[in-house]
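In: Could you look at this predicted model? Sequence included:
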Amino acid sequence: MEIILTALSAGLVTLACNVIFFTWIKTKWEENLETYKIAYSGIFKEKIEIHRELLKRIYNFKFKLEQYGMIGNEEMAKDLFQESNDFINFYLINQPFIKPSILKMIEDLNKEYQECFEAFHTYSVYRTPGVDTILLSEAAHKAVEVSNRLRGADFKAIENEIIQAMRKDLKYSDS
């Protein structure tokens, strides 16, 4: 009888220790899971916000650039120059959250924006009195050319790529 009581008490002690041990492990695991869930949701939210901000900046910059091409003045040029710098800083700072293919498209888009700005600015400067009409004509031709490119479908590709990346992250599809 004594052997049975000793075995039973040892079994109860082992069972109690196992319950305590598994409870401790389960608590630690749930705490870690919650910590990672919070961290992941924060990163996920940040990534979505960055993509939204990219789209917003692309649309705004394109709109302002088109306006500058039509009725450009020195104040608009300064504003566009500052917005261009802000756009570059934004995507450089946030590049860890941006897919490399989208980042490449943004860099190409930025080059295109710079070329458009330069053409519009040159035309704006050449419209002053006393400038050679041949230079003015060439600048006007270049401004019209980049204006047409600015309205073209090339800019839709990056917008669609960003939207598709956001939909993929949100696990949303049309099908």
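Out: Yep, that arrived.
In: going forward, measure contacts and count neighbours with C-alpha atoms only.
Out: OK.
In: what about the longest helix in the protein?
Out: Ordering each helix of the chain by length in residues (DSSP state H) puts helix 2-71 first.
In: wait, isn't Lys64 in contact with Phe81?
Out: No. Lys64 is beyond contact range of Phe81, at 10.9 Å (criterion: C-alpha atoms under 8 Å).
In: more crowded one of the two?
Out: More neighbours surround Lys64 than the other of Lys64 and Phe81, with 17 against 14 (other C-alpha atoms under 10 Å).
In: okay, pairing it with this:
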Amino acid sequence: MRSDYDGQTCSIARTLEVIGERWTMLVLRNVFLGLRRFDEIQRNLGIARNVLADRLGTLVEHGVLEKVPYQERPVRHEYRLTEKGIDLWPVIVSLMQWGDRHAPTPAGPPVLLRHRDCGGAVSRHLTCEACGAALGPRDVRSLPGPGAPPDHPLLVARGAADGG
């Protein structure tokens, strides 16, 4: 693996070796939102197939995603988050919330995060704004927000789940 951060003794630099390539965070966002198959991710992002294959390969190689077969003939795989990948949830949420605050879309946020138990919004500190509970990825639902375009990965994933 080529290292862009040779000679740096830095946890951030080592992290960027795994997730710092262009497209990687959007690939992870899509997997978190339910798009797990190569063709779904590729179609939604409009990313070149070879670039996507490279990004997915790196994420699998580093244990962030795992390839799981969903079809035998021909063999096809989907990509699922490992525990190591799920540990990136706070990073994804922080980037999303930063974008909602500092680079908002005119229609509003494309995704709303809500506490599964009470429906409260997720704070910047990853707690529920309604009940105060500390939240992790399994405690939160992602819902389409007012700024979600029809091709948003959350809506695409829901359509696929509904057979659409």
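Out: Done, it's in. On a predicted model such as this, the values are computed, not experimentally measured, just so you know.
In: Please work out the TM-score for the two chains.
Out: The TM-score (TM-score structural alignment, normalised by the length of the second structure) is 0.27; 82 aligned residues with a C-alpha RMSD of 5.5 Å.
In: on that earlier part again, can you name the element that comes right after the longest helix of the first structure?
Out: Going down the chain from helix 2-71 of the first structure, the next helix or strand is helix 74-93, by DSSP states H and E.
In: helices or strands up against that following helix?
Out: In this structure, helix 74-93 of the first structure packs against helix 2-71, helix 100-126, with contacts taken as 3 or more C-alpha pairs under 8 Å, 6 or more residues apart in numbering; DSSP states H and E.
In: for the longest one, packing partners?
Out: Read that as helix 2-71 of the first structure. The contact analysis (3+ C-alpha pairs under 8 Å, 6+ apart) places helix 2-71 of the first structure against helix 74-93, helix 100-126, helix 133-150, helix 154-169.
In: So what angle separates the directions of that helix and helix 100-126?
Out: 20 degrees (axes from the mean of the first three to the mean of the last three C-alpha atoms, to 10 degrees).
In: what inclination does helix 2-71 of the first structure have with respect to helix 133-150?
Out: Using the same axes, to 10 degrees, helix 2-71 of the first structure lies at 150 degrees relative to helix 133-150.
In: can you tell me how far Phe90 of the first structure sits from Ile50 of the first structure?
Out: Distance, Phe90 of the first structure to Ile50 of the first structure, using C-alpha to C-alpha, to the nearest Å: 9 Å.
In: Could you check which of these two has the larger neighbour count?
Out: More crowded of Phe90 of the first structure and Ile50, by other C-alpha under 10 Å: Ile50, with 19 against 15.
In: measure the more buried one to Ile43 of the first structure for me?
Out: Distance, Ile50 of the first structure to Ile43 of the first structure, by C-alpha to C-alpha: 10 Å.
In: Check Glu107 of the first structure too.
Out: Distance of Glu107 of the first structure to Ile43 of the first structure, computed by C-alpha to C-alpha: 23 Å.
In: Now Lys142 of the first structure: closest residue in space that isn't a chain neighbour?
Out: Closest residue to Lys142 of the first structure apart from its sequence neighbours, by C-alpha to C-alpha, 6 or more residues apart in numbering: Ala119 at 6.1 Å.
In: which residues touch that neighbour?
Out: By C-alpha atoms under 8 Å, 6 or more residues apart in numbering, Ala119 of the first structure lies in contact with Ala139, Lys142, Ala143, Val146.
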